[in-house]
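**Q** predicted model follows, preceded by the sequence.
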Amino acid sequence: MRITLVQGDITKQRVDAVVNAANPSLLGGGGVDGAIHRRGGPAILAECRRLRATHYPDGLPVGRAVATTAGELPARWVIHTAGPVHSTREDRSALLASCYREALRVAGELGAATVALPAVSAGIYGWPVDDAARIAVTTVRAAGAELETAVETAVETALEEVRFVLFTADVHAAFARALKDAGG
């Protein structure tokens, strides 16, 4: 599995699955969540409402992930993950790492070969960008290593590329530093 970085708009990525930094309500919000819901159209919201009515009546738990259609996006699926709000009083790093692990787990279950990821929690949820990048990159690299081990033990996986799609130059630069620091 290769990790790539792109500065751009995640809603324009031609991939199998786009990961949404979702509001736990699953009903849309600001930032990446709002952009995905706007560009993807009403089919995404309709599936999110069904999920709320059936599996997640209290909303998607922080650190978990669930898939829906991608609607009008140039992808097959949207994988929604609810990121944690940053706190200076409580270490929520494990929850942020869980967002990436869970998104990749769901992508694997779907058979996705290419996945586009945003900088979860690094926007309106206030996570410091350098730390968010470090957690994201190290978690995805570890998940990639686990997938390679699984392939060696005859468990098949389709995941070939994880693409971090970062909206601004400063966030892209933070992820580039984190990827370099992680040896990749």
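**A** Cool, the structure landed.

**Q** please count neighbours and contacts with C-alpha atoms only from this point.
**A** OK.

**Q** for the longest helix along the chain, list every residue counted as buried.
**A** Criterion DSSP state H: the longest helix present in the chain is helix 129-152. Within helix 129-152, the residues that count as buried by 16 or more other C-alpha atoms under 10 Å are 129-130, 132-141, 143-144, 147-148.

**Q** do a quick rundown of the helices in this protein.
**A** Using DSSP H, the helices found in the chain span residues 31-40, 42-54, 93-110, 129-152, 169-181.

**Q** before we go on, here's another structure to hold up against the first:
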Amino acid sequence: MVSWQIGNNVLEIVQGDITEQDTDAIVNAANSRLAPGGGVCGAIHRAAGPKLAMACAQIGGCPTGEVRVTEGFNLKAKYVFHAVGPVYRGAPEDAELLASCYRESLKKAVEMGLASISFPAISTGIFGYPIREAAEVALNCIAEFLRTCSAGLKVRMVLFSKPDFEVHREVLHHLMSGREG
């Protein structure tokens, strides 16, 4: 684990399974239909149980860059934030849509009075976002948000694979060495 104090907030990077996180909320790398899928989305739906898919079906869908919230059902987390990241095309708006997933999730967590939230590397699976570029967008967005946040929020990036964890660790190290927390 790598940890960085930003004001009275904390940003952590861990290697692990997002479905096992004991944070108040976990973020699902969702598709726009909020339907069960593969990768992180499939793992979260399997761990949460069938009520998650029913709750998502009642919501109906979510545009790219936005977030919808459901209960966590059988997960340790009380809530699941469904963030729809962009399918990577190499276009300038890809980074803004990806950043919006993180920013909107963080805003929602603060609005709801949550103390902690865990994120996966949104859009880096089947949506094809290159891991280093995605890590730079995610960590810069989270750090920027936490610099202006007084909520005492713990934000955890949860990377399933060792290579993805290492990329995020390197990006965070670069970010930390370039700025004071």
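**A** That came through, no problem. Every value quoted in this text rests on a predicted model; they were computed, and no experiment measured them.

**Q** looking at the helices of the first structure, which is closest to M1 of the first structure?
**A** helix 129-152 (5.8 Å; C-alpha to C-alpha).

**Q** can you report how many residues neighbour S118 of the second structure?
**A** For S118 of the second structure, the count of nearby residues is 26 (other C-alpha atoms under 10 Å).

**Q** what's it aligned with over in the first structure?
**A** Under the alignment (TM-score structural alignment), S118 of the second structure maps onto A116 of the first structure.

**Q** repeat that for T70 of the second structure.
**A** Residue pairing (TM-score structural alignment): T70 of the second structure is matched to T68 of the first structure.

**Q** again, but for E170 of the second structure
**A** E170 of the second structure maps onto R177 in the first structure, by TM-score structural alignment.

**Q** contacting residues around its match?
**A** Contacts for R177 of the first structure (C-alpha atoms under 8 Å, 6 or more residues apart in numbering) come out as none.

**Q** V18 of the first structure now?
**A** For V18 of the first structure, the contacting residues are 10-11, 70, 75, 77-79, 115-117, by C-alpha under 8 Å, 6+ apart.

**Q** shared with the second structure, which of those?
**A** Listed in the original numbering, those still in contact in the second structure are 10-11, 75, 77-79, 115-117 (both residues aligned by TM-score structural alignment, their matches' C-alpha atoms under 8 Å).

**Q** redo these as JSON lines? Include distance to S87 of the first structure.
**A** Shown next, in JSON lines, are those (distance: C-alpha to C-alpha, whole Å):
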{"residue": "I10", "distance to S87 of the first structure": "26"}
{"residue": "T11", "distance to S87 of the first structure": "28"}
{"residue": "A75", "distance to S87 of the first structure": "33"}
{"residue": "W77", "distance to S87 of the first structure": "31"}
{"residue": "V78", "distance to S87 of the first structure": "27"}
{"residue": "I79", "distance to S87 of the first structure": "25"}
{"residue": "V115", "distance to S87 of the first structure": "28"}
{"residue": "A116", "distance to S87 of the first structure": "26"}
{"residue": "L117", "distance to S87 of the first structure": "22"}
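
**Q** mind listing what the spatially most central residue of the second structure touches?
**A** Geometric centre of the second structure, nearest residue: F119, 2.6 Å, by C-alpha atoms, centre = their mean. Listed by C-alpha under 8 Å, 6+ apart, the contact partners of F119 of the second structure are 18, 26-28, 155-158.

**Q** can you put the helices of the first structure in CSV and add distance to P24 of the first structure?
**A** CSV is the format used below for the helices of the first structure (distance: least, C-alpha to C-alpha, whole Å):
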stretch, distance to P24 of the first structure
helix 31-40, 10
helix 42-54, 10
helix 93-110, 12
helix 129-152, 19
helix 169-181, 23
